[in-house]
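Enquirer: next comes the sequence, and after it the predicted model I'd like to discuss.
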Amino acid sequence: MTSAQYTSSQQTTSQQTQSQQQAARLLQHFSQFNRQRLTLNNGICVLNGADGREAAVIEVPAQSDSLLLHCHLISLKGEDKSAVYRLMLLLNFEMAAMRGCWLALDEYDNLRLCSQYPLDKLDESGFSALLNGYIRQVEDTRIFIEQTLAQVNAA
């Protein structure tokens, strides 16, 4: 696990699907190692890093058997959209660098790092390794994109 402390502002709901219950069990196991209570609320758990920024959003949609991980990297408001979109598409093609993740733009012009995994392939140790790896990928990708955009804007 990274050195950041993770917090969750979510509470458990009583109407969870079977997939959401499985994800809740995996989160409970992960919680034991970072000493924070992590729970799903309507199929979503938001982890924040020590810096207050999103470290990961864990989502299990009601009609899904997959775990979706996504995280806010940067806001693209005010950026040269064509240069950023080109960078995003080029990065999505860099499979070794992206490690199974992809970049997406949400409805608020925020760049998000996304990944998806079948829940039936995850046990407690696999989930912990997956989540820790994803959080490291978020950190690496966020730094790379911030530095690259700073260079593009300086040119």
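Expert: Okay, I see it.

Enquirer: all contacts plus neighbour counts: C-alpha atoms, from now on.
Expert: Fine.

Enquirer: which helix in the chain has the most residues?
Expert: If you go by DSSP state H, the chain has its longest helix at helix 124-154.

Enquirer: and stretch 32-43, end to end?
Expert: Start to finish, the residues bounding stretch 32-43 are 20 Å apart (CA to CA, to the nearest Å).

Enquirer: leaving out sequence neighbours, find the closest residue to residue 29.
Expert: Sequence neighbours aside, residue 124 is the residue nearest to residue 29 in space, at 6.4 Å (criterion: CA to CA, 6 or more residues apart in numbering).

Enquirer: dropping in the other structure now:
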Amino acid sequence: MTHYQRQVERWLQHLAKRYGTSLSLKNGICALCDEEGGEAAVIEMPAQSDSLLLHCQMPVLPEEISEVYARFCLQLNFEMNAMRGCWLALDDYQTLRLCTQYTVNSLDEQTFTALVEGFIQQAKEAGDFLRDALARFNAA
């Protein structure tokens, strides 16, 4: 485990105590679940990096995603008030994910906790917004 991973591990232990659960990095990754067992956030601290990545799956996209909806998702990345430092991206499995990244040196225990909690809230809001938008695109 690298220095940065050990630091994130300590912060995860603090977060785990706060929520009465068990959290730890496994191969640099820690997945947090919501009340229904769904993905709330994935925290990644790659061994070769000083940057912490948080990401979360957004609503499942239809296999034949329309160009209009894809363009809409990309345009959201420039909506600074709506995205609050996050961006949308497709992962290796063509899953739409909300992402954000911070250098470990810019965080401490309190800012890490605030970052994770804020990201989870942002992911909920973005997911709701995208579900509504997808319904509008499908209705059109």
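Expert: Thanks, I have it. The structure presented is a predicted model; accordingly, all values stated were derived computationally and were not measured.

Enquirer: give me the TM-score for this pair.
Expert: The TM-score (TM-score structural alignment, normalised by the length of the second structure) is 0.96; 140 aligned residues with a CA RMSD of 1.0 Å.

Enquirer: hang on, the earlier thing: list the contacts of the residue nearest to residue 29 of the first structure.
Expert: By CA atoms under 8 Å, 6 or more residues apart in numbering, the residues touching residue 124 of the first structure are 26, 29, 30.

Enquirer: that one maps to what in the second structure?
Expert: With TM-score structural alignment as the criterion, the equivalent of residue 124 of the first structure in the second structure is residue 109.

Enquirer: kindly report the same for residue 113 of the first structure.
Expert: The pairwise alignment with the second structure assigns residue 113 of the first structure to residue 98, based on TM-score structural alignment.

Enquirer: quick one: the most centrally placed residue in the second structure from residue 133 of the second structure, how far?
Expert: Among the residues of the second structure, residue 55 comes closest to the average C-alpha position under CA atoms, centre = their mean, at 2.3 Å. Relative to residue 133 of the second structure, residue 55 of the second structure is positioned 20 Å away (CA to CA).

Enquirer: returning to what we had before: list the buried residues of the longest helix of the first structure.
Expert: Buried residues in helix 124-154 of the first structure, counting neighbours by 16 or more other CA atoms under 10 Å, are found at 127, 128, 131, 132, 134, 135, 137, 138, 141, 142, 145, 149.

Enquirer: got the contact list for the alignment partner in the second structure of residue 28 of the first structure?
Expert: By TM-score structural alignment, residue 28 of the first structure lines up with residue 13 in the second structure. For residue 13 of the second structure, the contact set (CA under 8 Å, 6+ apart) comprises 22, 23, 24.

Enquirer: do a quick rundown of the helices in the first structure.
Expert: According to DSSP H, the first structure carries its helices in the segments 18-34, 81-93, 95-98, 124-154.
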